[in-house]
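Whatever this is, show me its structure:
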Amino acid sequence: MAEGTGDVNGLADDRALLGRTSTAERVSDILRSRIAAGFFPPGTRLSEDSIGGALGVSRNTLREAFRLLTHERLLEHQLNRGVFVRMLTDEDVEDIYRTRALVECAVVRGLGAPPYAVDGLADAVSDGRRAARAGDWKGVSTANIDFHRELVALAGSERTDELMRSVFAELRLAFHVVDDPRRLHEPYIARNGQILEALQKGRRDDAEALLVEYLDDSRRRVVDAYGTRGAAGERGA
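Sure thing, here's the model as predicted:
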């Protein structure tokens, strides 16, 4: 078989992009984490000068990072205004939960014979309970997301993990604008524990049934808690 070299003309000119793209990915990782943690709330305009200066990266690198996060639906470019952290709509939230139900329930349904590797789930449940005792509702939110990230990881699929990383990051945009995070997140500490217990006992069907009910109830609560505040944020943007 002949060696396939393809057309390499001009590749040397693209060599500089390798370092920049790698840096842009690292910058996007930093910004994604900051957005998830609420340092840049939905509706925030991201300043190229201040962020680029703080991170010590070029304008082109930062714009590439912005492009990556826009593709993940975490940022949006508004013509003649700049780049903003997205403010989700009710339709966005509904679609996020539709995706969660399709993926998370399929993961549980597709589990093989027990026992299941649930140490990560147990750690997330413990973290949520500990955060609740401390009145740290942002910490409870993080533990809830971690629980479901660990649940998806039971599939052992890097592609599914990557898909849901973006979905969970986008979901947190809604969490950051609700007025009463305790009311939103507290009920799911116990419900995470119920799903964990079902999996620990090898009751996969029970775990799936609990998850279906969990996600449907969570969807209604988030839409209810988020809708009025999100709409107000859009009007003020």
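
make it CA atoms for all contacts and neighbour counts henceforth
Fine.

Go through the strand or helix carrying residue 230 and flag the buried ones.
Residue 230 is part of helix 204-236 when elements are defined by DSSP states H and E. For helix 204-236, burial by neighbour count (16 or more other CA atoms under 10 Å) applies to 204, 206-208, 210-212, 214-215, 218-219, 222-223, 225-227, 230.

name the helices or strands packed onto it?
helix 90-109, helix 158-175, helix 181-185, helix 187-200 (3 or more CA pairs under 8 Å, 6 or more residues apart in numbering; DSSP states H and E).

which parts of the third one are buried?
Across helix 181-185, burial judged by 16+ other CA under 10 Å covers 181-182, 184-185.

Let's see this one next, to set against the first:
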Amino acid sequence: MTVTGDWIDRLAEAKGTLARSSTAERVADVLRGHIMEGAMAPGARLSEEAIGAALGVSRNTLRESFRLLGHERLLVHEFHRGVFVARPGVEDVIDLYRVRRALELSALRGAERAPVEAVERVGAAVREGEEALRRSDWWGVGTANMHFHQAIAGLGGSPRIDEIMRQLLAELRLVFHVMAAPRDFHAPYLEHNRAIYELLRDGAPDAAADRLAEYLDVAERQLVDAFGRLDGSSAPGGEPE
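Next up is the predicted model:
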């Protein structure tokens, strides 16, 4: 599978956000964002020519950004074949959810000190997901869910945690491609997201954390089971376009 078509068109829209002297870190941010939005499927081959032209960056800059994303487990380089989007496995699911519990539950339990605007970012992500649901936009629902969890981690006001969470959520979005029925997977969590937000808004962060802990347990089991059902010769069902 190669990365072509409208994904490259959307990538070109980010060209204006890059400074004239673009760094590999900025390019990596753009590519990571597209992975987190579900635009790049596991196993997709990345074309240096197409992506470099879309972003207007040199091959050396692009290769450095690929190297950075490789360290984040988002891309893999195969000798004589090229660069591909990573294919996470069940071990990755278990580890990702271990880290999510450490970051997100801690952020919620300490949210009594969170500023109002940080709490409102959680609410905005909930509303984003509900609006995507009304449009039957399951790609959009998945992206809103990423924004919800980024906002949860952001309650602590730590730039370092924010950066770790962005990397983690991009990898998690690759995991979600294993779900053959994205609607059935994503839709129930919108209700949970709203309940967590309302508990947080109403001054019950510990109850919100308890609700999220149950939610993460269920989601992890669903994903582990999906990988268990996945035949080694078949591709993941993926998210809708």
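
re the thing from before, for the helices and strands packed on helix 204-236 of structure 1, which one sits closest to residue 140 of structure 1?
helix 181-185 (6.7 Å; CA to CA).

Off-centre distance for the closest one?
Mean C-alpha position of helix 181-185 of structure 1 versus that of the full chain (CA atoms, centre = their mean, to the nearest Å) differs by 18 Å.

chain center to the helix holding residue 230 of structure 1: distance?
On CA atoms, centre = their mean, the centre of helix 204-236 of structure 1 falls 15 Å from the chain's centre.

which residue sits farthest out from the middle of structure 2?
For structure 2, the residue at maximal distance from the C-alpha centroid (CA atoms, centre = their mean) is residue 80, at 28.9 Å.

Could you tell me whether that one really is in a helix?
No: assessed with DSSP: H, G, I helix; E, B strand; the rest coil, residue 80 of structure 2 is coil; it does not lie in a helix.

what lines up against it once you look at structure 1?
Under the alignment (TM-score structural alignment), residue 80 of structure 2 maps onto residue 80 of structure 1.

who touches the counterpart of residue 32 of structure 1 in structure 2 in this structure?
Residue pairing (TM-score structural alignment): residue 32 of structure 1 is matched to residue 32 of structure 2. Counting by CA atoms under 8 Å, 6 or more residues apart in numbering, residue 32 of structure 2 makes contact with 69, 74, 167, 170.

Out of these, grab the one that's most surrounded.
Neighbour tally across the contacts of residue 32 of structure 2 (other CA atoms under 10 Å): the maximum, 25 neighbours, falls on residue 74.

nearest spatial neighbour of that one, skipping sequence neighbours?
In space, residue 74 of structure 2 comes closest to residue 86 once its chain neighbours are excluded; the distance is 5.2 Å by CA to CA, 6 or more residues apart in numbering.

Touching, that neighbour and residue 42? I think so.
Yes: between residue 86 of structure 2 and residue 42 there is a contact at 5.4 Å, judged by CA atoms under 8 Å.

between the two, who's got more neighbours?
Higher neighbour count among residue 86 of structure 2 and residue 42: residue 42, with 26 against 23, using other CA under 10 Å.

Would you confirm that the more buried one contacts residue 177?
Yes: counting by CA under 8 Å, residue 42 of structure 2 does reach residue 177; the two are 7.4 Å apart.

Now list whatever residues contact both of residue 86 and residue 42 of structure 2.
Common neighbours of residue 86 of structure 2 and residue 42 (CA under 8 Å, 6+ apart) are residue 174.

Which residues outside stretch 108-115 of structure 2 are in contact with it?
152-153, 155-157, 200, 203, 205-206, 208-209.

and what of stretch 165-178 of structure 2?
32-33, 35-38, 40-42, 72-74, 86-89, 93, 96, 146, 150, 153, 223, 226-227, 230, 236-239.

just stretch 217-224 of structure 1 next, same as before
90, 93-94, 97, 174-175, 184.

Kindly reformat those residues as TSV and extend each row with distance to residue 106 of structure 1.
Formatted as TSV, the contacts of stretch 217-224 of structure 1 follow (distance: CA to CA, whole Å):
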residue	distance to residue 106 of structure 1
90	24
93	20
94	18
97	14
174	24
175	25
184	25
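
Now that we have these, which of them are buried?
90, 93, 97, 174-175, 184.

which one of those residues sits closest to residue 127 of structure 1?
Of those, the one sitting nearest to residue 127 of structure 1 (CA to CA) turns out to be residue 184, at 17.0 Å.

What separation do you get for the closest residue to that closest one other than its chain neighbours and residue 185 of structure 1?
In this structure, residue 184 of structure 1 finds its nearest non-sequential neighbour in residue 221, 6.7 Å apart by CA to CA, 6+ apart. With distances taken as CA to CA, to the nearest Å, residue 221 of structure 1 is found 9 Å from residue 185 of structure 1.

Residue 171 of structure 1 now?
Residue 171 of structure 1 is 13 Å from residue 185 of structure 1, by CA to CA.
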